[in-house]
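Engineer: sharing a sequence plus its predicted fold:
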Amino acid sequence: MESLQERLIQDLEPGPYYYPPDLVTDQPERFIMGELIREQILLLTREEVPHSVAISIDRVEEEPTITRVLATIYVERDSQKGIVIGKQGSMLKAIGSAARQQIQKLIAGNVYLELFVKVQPKWRQSRTHLSELGYRVEE
């Protein structure tokens, strides 16, 4: 397999660049920030909160020494809100801390991350809510 792979690489002509060489993704930075927060929710809550979690990056303020990010976590039920917040806010703090570290790597700078949790019943069934949260809605 390795020899075949080497042979193919030797014989292939270089193709055109479709994106600049230093571009890591074609997604906007805000989208990636939201996905980093969502990832921490899914990792830290495990089976307790299903994939009915969405993130809205409400505001990003870039200052010389710090970037302030305000985000809202949307869940479908009050019980999910309680799980995401945790006892005395412990889960939300853990989510925020882990997500902040990941966002700092993304932007290569200091981040202040403020998270809010809101219940939005049946947001996954609403075309309007899906669109507002950045999901592509097919007709």
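Structural biologist: That came in fine, so what should we check first?
Engineer: use CA for all of it now, contacts and neighbours both
Structural biologist: Will do.
Engineer: okay, and S90 sits in which element?
Structural biologist: helix 90-107 (DSSP states H and E).
Engineer: over to I83?
Structural biologist: Taking DSSP H and E as the criterion, I83 maps to helix 78-85.
Engineer: and that helix, what does it pack onto?
Structural biologist: When contacts are defined as 3 or more CA pairs under 8 Å, 6 or more residues apart in numbering; DSSP states H and E, helix 78-85 sits against helix 29-45, helix 90-107, strand 111-119.
Engineer: mean neighbour count for those - can I get that in CSV?
Structural biologist: Below are the helices and strands packed on helix 78-85 laid out as CSV (neighbours: other CA atoms under 10 Å):
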stretch, mean neighbour count
helix 29-45, 18
helix 90-107, 18
strand 111-119, 17
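Engineer: make JSON lines out of these and add distance to I57.
Structural biologist: As requested, the helices and strands packed on helix 78-85 are exported to JSON lines (distance: least, CA to CA, whole Å):
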{"stretch": "helix 29-45", "distance to I57": "6"}
{"stretch": "helix 90-107", "distance to I57": "12"}
{"stretch": "strand 111-119", "distance to I57": "9"}
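Engineer: between these, which one is nearest to E6?
Structural biologist: Taking CA to CA, helix 90-107 is the member of the helices and strands packed on helix 78-85 nearest to E6, at 33.3 Å.
Engineer: for the helices and strands packed on helix 78-85, which one sits closest to T67?
Structural biologist: strand 111-119 (4.8 Å).
Engineer: and the comparison structure, right after this:
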Amino acid sequence: MFDIFIESQSKIEALTEFYQGKLILHQETEYLACYAKYWKSIEYKRQWSRAAKHILHRSNKTAGFVTAANIKRNPKNISWWIAFKNGNQITFREQLLSYNSRKRWLKCPNAEHAHKSVPKRLFLTTNYVSEWKVSVGAMRKFLSRRNFA
């Protein structure tokens, strides 16, 4: 199972407005707080659809699913789930991008440029990195349910 969606349109907490959402990776559920200051909810949804299409149909087999674009306030950063396709499996890792690590993309973050900032996948011999796996079929089902592009 793969799904990513916004449950409520906006909420204000500690002077920050955000959209509440969920990311489901196989049997795990992550709760999201998607910043509403820079992107509208439809922009998150469109980016997720484009990222899913990108990982399924492009040759470089990577994508990034942006879950929080915090561009206007310091510290400037983007929270996202990077994905790597290998055969019939897609592996996800959560990552926080600081402004300095990807300045060019953060100046104009959009779905067309997100895949360029996905780092190469490191294969570690220890379990320092948490990874979640979903099937390619689960990603296809996501697109059939929630194609926002």
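Structural biologist: Arrived safely. Source: prediction; values computed, not measured.
Engineer: just give the TM-score of the two.
Structural biologist: After superposition, the two chains reach a TM-score (TM-score structural alignment, normalised by the length of the first structure) of 0.31; 77 aligned residues with a CA RMSD of 5.0 Å.
Engineer: helices along the second structure, start to end?
Structural biologist: Along the second structure, counting by DSSP state H, helices occupy 41-57, 103-107, 111-114, 136-145.
Engineer: the ones you listed: which one's closest to F84 of the second structure?
Structural biologist: Using CA to CA, the helices of the second structure put helix 41-57 closest to F84 of the second structure, at 7.6 Å.
Engineer: just checking, what packs against that closest one?
Structural biologist: For helix 41-57 of the second structure, the elements it packs on are strand 2-13, strand 62-70, strand 77-86, helix 111-114, helix 136-145, judged by 3+ CA pairs under 8 Å, 6+ apart.
Engineer: apply 6 Å and report the result again.
Structural biologist: Packing partners of helix 41-57 of the second structure (3 or more CA pairs under 6 Å, 6 or more residues apart in numbering; DSSP states H and E): strand 62-70.
Engineer: the strand it packs on vs strand 77-86, what angle?
Structural biologist: Put simply, strand 62-70 of the second structure runs at 170 degrees to strand 77-86, going by axes from the mean of the first three to the mean of the last three CA atoms, to 10 degrees.
Engineer: buried sites along strand 62-70 of the second structure?
Structural biologist: Using 16 or more other CA atoms under 10 Å as the test for burial, strand 62-70 of the second structure gives T62, A63, G64, F65, V66, T67, A68, A69, N70.
Engineer: and K11 of the second structure, what does it touch?
Structural biologist: E17, F18 (CA atoms under 6 Å, 6 or more residues apart in numbering).
Engineer: before we move on, back to that, could I get the buried residues of strand 62-70 of the second structure as a markdown table with distance to L25 of the second structure?
Structural biologist: Shown next, in a markdown table, are the buried residues of strand 62-70 of the second structure (distance: CA to CA, whole Å):
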| residue | distance to L25 of the second structure |
| --- | --- |
| T62 | 16 |
| A63 | 15 |
| G64 | 14 |
| F65 | 12 |
| V66 | 15 |
| T67 | 14 |
| A68 | 17 |
| A69 | 21 |
| N70 | 23 |
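Engineer: about what we covered before: and R68 of the first structure, which of the helices and strands packed on helix 78-85 of the first structure is closest to it?
Structural biologist: So among these, strand 111-119 is nearest, using CA to CA, at 4.7 Å.
Engineer: quick one: list the elements packing against the closest one.
Structural biologist: Other elements packing on strand 111-119 of the first structure under the criterion 3+ CA pairs under 6 Å, 6+ apart are strand 67-75.
Engineer: flag every buried residue along the strand it packs on.
Structural biologist: T67, V69, L70, A71, T72, I73, Y74, V75.
Engineer: what packs against that strand?
Structural biologist: strand 54-62, strand 111-119.
Engineer: tabulate the ones you listed (TSV), appending distance to K81 of the first structure.
Structural biologist: Formatted as TSV, those follow (distance: least, CA to CA, whole Å):
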stretch	distance to K81 of the first structure
strand 54-62	12
strand 111-119	6
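Engineer: so which of those gets nearest Q40 of the first structure?
Structural biologist: strand 54-62 (11.5 Å).
Engineer: buried set for that closest one?
Structural biologist: Within strand 54-62 of the first structure, the residues that qualify as buried are A54, I55, S56, I57, counting by 16+ other CA under 10 Å.
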